[in-house]
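# Fold the following, please.
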Amino acid sequence: MEPSTAHVPDARPHRTALRRHFLMCRPDHFAVTYAINPWMDPAAGADAGRAVGQWEALRGAYLGLGHRVSLIEPIAGLPDMVFAANGGLVVAGKAYGARFTHPERAAEGPAYMEWLRHNGFPDVLEPAHTNEGEGDFLTLEDVILAGTGFRTDLAAHQEAQEFLGRPVVTLRLVDPRFYHLDTALFPLGDGNVAYYPGAFSAGSRTVLERMFPDAVLAGERDAAVLGLNAVCDGRHVVLNAEAGDLIETLARHGYEPVPVDLSELRKAGGGPKCCTLELRPA
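This next block holds a predicted model:
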């Protein structure tokens, strides 16, 4: 019998990339001069020039994938303004503003809200409750996952739900290294996520297991280099290059990893997602 020449389909699912619109802030004033999370060491400092080069490479990766990138002007005296994800949450053309926990970053909230109002998002809610934008609010197709435990108040989850008209699911973070939800979890599209279980309380892990039985799970080694502070467009995953095991796992699941080096920005606790606020139109 002749050997079969029938095509054997690729077992990996087909992934579709969707063009996104991102807001970023060039780290012209980046520095580590205070410590508000376990990653920051003012004595060690940071190289602002190297940070700019790494950030430019990240921006270039987005543009190379066909995404649109808008820029907000950096403000002297706000070294963490580069972490645009914390500047708000934009869903269906409505913008929920940020109110920062630490006084060192307080001025970033009004700066981002002003930019949004003047750049196509006039429906902006100035929040009554402490929250740090997409650092703790991650948007899926039909639900918003919201972190609490370190930076964002539970009351902000309710405030965001009422304003945005989307269900909000609370997840409690328990490891101070993963002080924002976006350091421990990222959406993959198609109603799925990747996450590190050890960052969450027992109850929140159970919620995640029930909501996402097919989730991509990361180990501590990859989480500890902020490998989960990643951006996925449905097909491509832009993530820290040091997260080797996670890169291999994502590839096996049919995603195309796009490794980047943000090691200098990680000295302040940031990765690709921290530098990226998604602007979702109406």
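# only C-alpha atoms for contact and neighbour calcs from this point on.
Noted.
# helix or strand for Leu208, which one?
Per DSSP states H and E, Leu208 falls inside helix 202-211.
# Remind me what that helix packs against, helices and strands.
Where contact means 3 or more C-alpha pairs under 8 Å, 6 or more residues apart in numbering; DSSP states H and E, helix 202-211 is packed against strand 168-172.
# 10 Å - rerun?
strand 168-172, strand 192-195 (3 or more C-alpha pairs under 10 Å, 6 or more residues apart in numbering; DSSP states H and E).
# Pull out the buried positions in that helix.
204-205, 208 (16 or more other C-alpha atoms under 10 Å).
# circling back to that earlier point, format the helices and strands packed on helix 202-211 as JSON lines; extra columns: mean neighbour count.
Converted to JSON lines, those look like this (neighbours: other C-alpha atoms under 10 Å):
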{"stretch": "strand 168-172", "mean neighbour count": "20"}
{"stretch": "strand 192-195", "mean neighbour count": "20"}
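# following the helix holding Leu208, which helix or strand comes up?
strand 216-217.
# Can you give the distance from the helix holding Leu208 to the centre of its chain?
20 Å (C-alpha atoms, centre = their mean, to the nearest Å).
# Next, the structure of the following sequence, for comparison with the previous one:
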Amino acid sequence: MCEPTFFDVSYSINPWMDPSRPTSTERGLAQWKTLHDLLVELGHTVELVEPVAGLPDMVYSANGATVVDGRALVARFRYEQRADESPAYLDWFRVRGWDARQAEYVNEGEGDFLYAGDVVLAGTGFRSEPKARDEIREFFGKPVLGLTLADERYYHLDTALAVLDDNEIMYNPEAFSPRSRALLAERFPDAILADASDAAVFGLNAVSDGLHVIIPQQANRLPDQLREHGFVPIGIDLTELLKGGGGAKCCTLELRARH
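The predicted structure is shown next:
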């Protein structure tokens, strides 16, 4: 995670960002700390990346890399406003001895590449390049399921789909192309389907440890759906950070060590 010391919305690179709308760094910090402390209370170890002045979106650390089996493929961002985040994340991994390199193609980390058991779900359409799918496949040696995003409001895969455990996901069908909907329905026939209202409050930008699922407290139907599938939903307020186009998952990068 990366503390939002410099959080602000001073430019717009996604439909959620409106620089004319007032933003509170103090409120963003408080909401982020609630998420941080909750993860610690649930028994997880949280590593911190040092925030860098002039990079207000570093708080969305999920975009910084994809990490599987002790290897980290660090992001190559589409927009210049975020480009300098990549060296900061790459240095963090290398200093700590991770096998890490920066992606060759535009690749926005766990924003678009989510590990689900034995496959990497790869989202393209707005940010990461289609060629990034092959790079992910070759770097990690894992199969990749390509998915095309079709609604600009859900510009990253992690805004439209959440991995709950090795076998279960939840997603918003309306965010995907018809072909991708068919692929998801075939591979995950028992998936939780979010309605438009829960998707619109970033209900799918969720963090799951296989049991507890951290979601926005504004989500209405998802808590009951999660309970029906054996999960424990925990609602928190991250509305200030949503002004930058991110939620609980955007603020959390999972570090998967080699087993």
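# one step back: next, the angle from the helix holding Leu208 of the first structure to strand 168-172.
With axes from the mean of the first three to the mean of the last three C-alpha atoms, to 10 degrees as the basis, helix 202-211 of the first structure and strand 168-172 are set at 130 degrees to each other.
# what's the average distance of helix 202-211 of the first structure to the second structure?
On superposition with the second structure, the average gap between helix 202-211 of the first structure and its aligned counterparts reaches 0.2 Å (mean C-alpha distance after the TM-score superposition for the first structure).
# okay, and that helix goes to which residues in the second structure?
On the basis of TM-score structural alignment, helix 202-211 of the first structure is assigned to residues 178-187 in the second structure.
# what sits up against the matching stretch?
For stretch 178-187 of the second structure, contacts defined as C-alpha atoms under 10 Å, 6 or more residues apart in numbering pick out 121, 123, 145-150, 167-169, 171-177, 188-191.
# Quick check: closest non-adjacent residue to the aligned partner of Lys131 of the second structure in the first structure.
Using TM-score structural alignment as the criterion, Lys131 of the second structure maps onto Ala155 of the first structure. Residue nearest to Ala155 of the first structure in three dimensions, not counting chain neighbours: His129, with 6.4 Å by C-alpha to C-alpha, 6 or more residues apart in numbering.
# The alignment partner in the second structure of the one you found: what's it in contact with?
Counting by TM-score structural alignment, His129 of the first structure lines up with Tyr105 in the second structure. Contact partners of Tyr105 of the second structure, counting by C-alpha under 10 Å, 6+ apart, are 75-78, 128-136.
# List the buried residues in stretch 119-131 of the second structure.
119-130.
# and the end-to-end length of it?
17 Å (C-alpha to C-alpha, to the nearest Å).
# again, but for stretch 191-204 of the first structure
17 Å.
# what's the answer for stretch 177-195 of the first structure, then?
14 Å.
# Going by neighbour count, list what's buried in it.
177-189, 192-195.
# thinking again about what came up before, rebuild the contacts of Tyr105 of the second structure as JSON lines, extending it with secondary structure and distance to Ser24 of the second structure.
Output for the contacts of Tyr105 of the second structure, formatted as JSON lines (DSSP: H, G, I helix; E, B strand; the rest coil; distance: C-alpha to C-alpha, whole Å):
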{"residue": "Ala75", "secondary structure": "coil", "distance to Ser24 of the second structure": "27"}
{"residue": "Arg76", "secondary structure": "strand", "distance to Ser24 of the second structure": "28"}
{"residue": "Phe77", "secondary structure": "coil", "distance to Ser24 of the second structure": "25"}
{"residue": "Arg78", "secondary structure": "coil", "distance to Ser24 of the second structure": "26"}
{"residue": "Ser128", "secondary structure": "coil", "distance to Ser24 of the second structure": "29"}
{"residue": "Glu129", "secondary structure": "coil", "distance to Ser24 of the second structure": "33"}
{"residue": "Pro130", "secondary structure": "coil", "distance to Ser24 of the second structure": "36"}
{"residue": "Lys131", "secondary structure": "helix", "distance to Ser24 of the second structure": "38"}
{"residue": "Ala132", "secondary structure": "helix", "distance to Ser24 of the second structure": "35"}
{"residue": "Arg133", "secondary structure": "helix", "distance to Ser24 of the second structure": "37"}
{"residue": "Asp134", "secondary structure": "helix", "distance to Ser24 of the second structure": "40"}
{"residue": "Glu135", "secondary structure": "helix", "distance to Ser24 of the second structure": "38"}
{"residue": "Ile136", "secondary structure": "helix", "distance to Ser24 of the second structure": "36"}
